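*Asks:* Need the 3D shape of this:
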Amino acid sequence: MANTLVPFGWRLGRLENVWDDMDRVMGEMFGGSQPKVDWAPHLDLSETETHYEVLLDLPGVSHDEIEIEFKEGDLWITGKREEERTDEERSWHRVERRRGTFRRVIRLGDDVEADDVEAEFTDGVLAITAPKVARAQPHRVEIKP
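*Replies:* Next up is the predicted model:
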């Protein structure tokens, strides 16, 4: 009986699973055939006049296991968190920490300087800064006599 500790525990987290399913389906529809994805990390996305910033929570993930690509206006973040194996037998009452392959695809558009995208990984948080293309500023044109 997996749900003996939490009544109706099987219902908890269903909304999160719906978002994971939507992310997977959209990736399959628009990204061609992609490898299986086990989970999608939570993220924050913000924008200023000069750049986009994406923050992803990736505790327990090694920076060597993360790949970032910017292609056709989309920021692709993929990687994996290894499953922890133990030799001892256990009866698990909750398994909430996601493991396996993850992917997030964020549509930023074509106004990103792809060559200048930067990433930093500190204390389990991946911070990605994507600068926007500098827009030409309007200026007054003098009329010569």
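*Asks:* drop to CA atoms for contacts and neighbour counts, all remaining ones
*Replies:* Noted.
*Asks:* Centroid-nearest residue for this protein?
*Replies:* By Cα atoms, centre = their mean, the mean C-alpha position of the chain lies nearest to Arg104, the distance being 3.5 Å.
*Asks:* who touches the nearest residue to Arg107 once chain neighbours are set aside in this structure?
*Replies:* Spatial nearest neighbour of Arg107, excluding adjacent residues (Cα to Cα, 6 or more residues apart in numbering): Asp74 at 4.5 Å. Counting by Cα atoms under 8 Å, 6 or more residues apart in numbering, Asp74 touches 105-109.
*Asks:* I have a second one here; can you model it like the first so I can compare?
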Amino acid sequence: MSSRNNPFDELERIFERLSREFSDASRSWNIGEPNMPWKTEESMALDLVEHDDHFIVAVDLPGFEREDVEVSVTDHMLRISANREQEIEDKDTQYIRHERQHRTEERSLALPDAVDPENVTARMKNGVLTVTLPKIEDDESRTIDIE
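*Replies:* Below is the predicted model of the structure:
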């Protein structure tokens, strides 16, 4: 094992620090744009796990019901959108504080390998959307003749 320092270690630490500082600063921005990427990604946290023959994406969607969520997929892209309509029980209600309003969130995720869109499954339980995306087996290769 070499005792020399990797010249990129310091650069990596700088990027990590900048990323943390930008993330901290962006939380205080109140731009009011529901489709701004930094706001969407912050509120629609997800995990992407790779297995041998499939991916699993788990997405936190608290406050959304199954009917509020739409999932679409192409061979390399997963798109999740969620839309909750504002529920007004009584128009004469005098709110002291009213924060639970119409909410729309959207997130797209590029997948590292092609998936089979026809066999993707999704389920929602306790505010967590779990999407299973089977990989396409790409055993077919061909030799290209060079002219």
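*Asks:* Scan the contacts of Asp74 of structure 1 and report the most crowded one.
*Replies:* Val105 (19 neighbours; other Cα atoms under 10 Å).
*Asks:* name the element that residue belongs to?
*Replies:* Here Val105 of structure 1, judged by DSSP states H and E, is contained in strand 100-107.
*Asks:* Measure how far the next helix or strand after that strand is from the centre of its chain, please.
*Replies:* Downstream of strand 100-107 of structure 1, the next assigned helix or strand under DSSP H and E is strand 118-122. From the chain centre to the centre of strand 118-122 of structure 1 is a distance of 13 Å (Cα atoms, centre = their mean, to the nearest Å).
*Asks:* Just tell me the aligned range of strand 118-122 of structure 1 in structure 2.
*Replies:* Taken onto structure 2 by TM-score structural alignment, strand 118-122 of structure 1 occupies residues 121-125 there.
*Asks:* what's the burial count for the aligned partner of Leu56 of structure 1 in structure 2?
*Replies:* Here Leu56 of structure 1 is matched to Val59 in structure 2, going by TM-score structural alignment. Around Val59 of structure 2 there are 20 other residues, counting by other Cα under 10 Å.
*Asks:* Using the three-state scheme, assign Val59 of structure 2.
*Replies:* strand (DSSP: H, G, I helix; E, B strand; the rest coil).
*Asks:* Likewise for Val18 of structure 1?
*Replies:* Under three-state DSSP, the three-state class of Val18 of structure 1 is helix.
*Asks:* do you know how far it is from Asp57 of structure 1?
*Replies:* Here the criterion is Cα to Cα, to the nearest Å. By it, Val18 of structure 1 lies 19 Å from Asp57 of structure 1.
*Asks:* Between these two, which has more neighbouring residues?
*Replies:* Set Val18 of structure 1 next to Asp57 and count neighbours by other Cα under 10 Å: Asp57 wins out with 16 against 11.
*Asks:* Just give the nearest non-adjacent residue to the more buried one, would you?
*Replies:* Among residues not flanking Asp57 of structure 1 along the chain, Val125 sits closest, at 4.8 Å (Cα to Cα, 6+ apart).
*Asks:* related to what we said a few turns ago, quick check: the residue nearest to the centre of structure 1 touching Asp44?
*Replies:* No: contact criterion Cα atoms under 8 Å: Arg104 of structure 1 and Asp44 do not qualify, at 11.7 Å.
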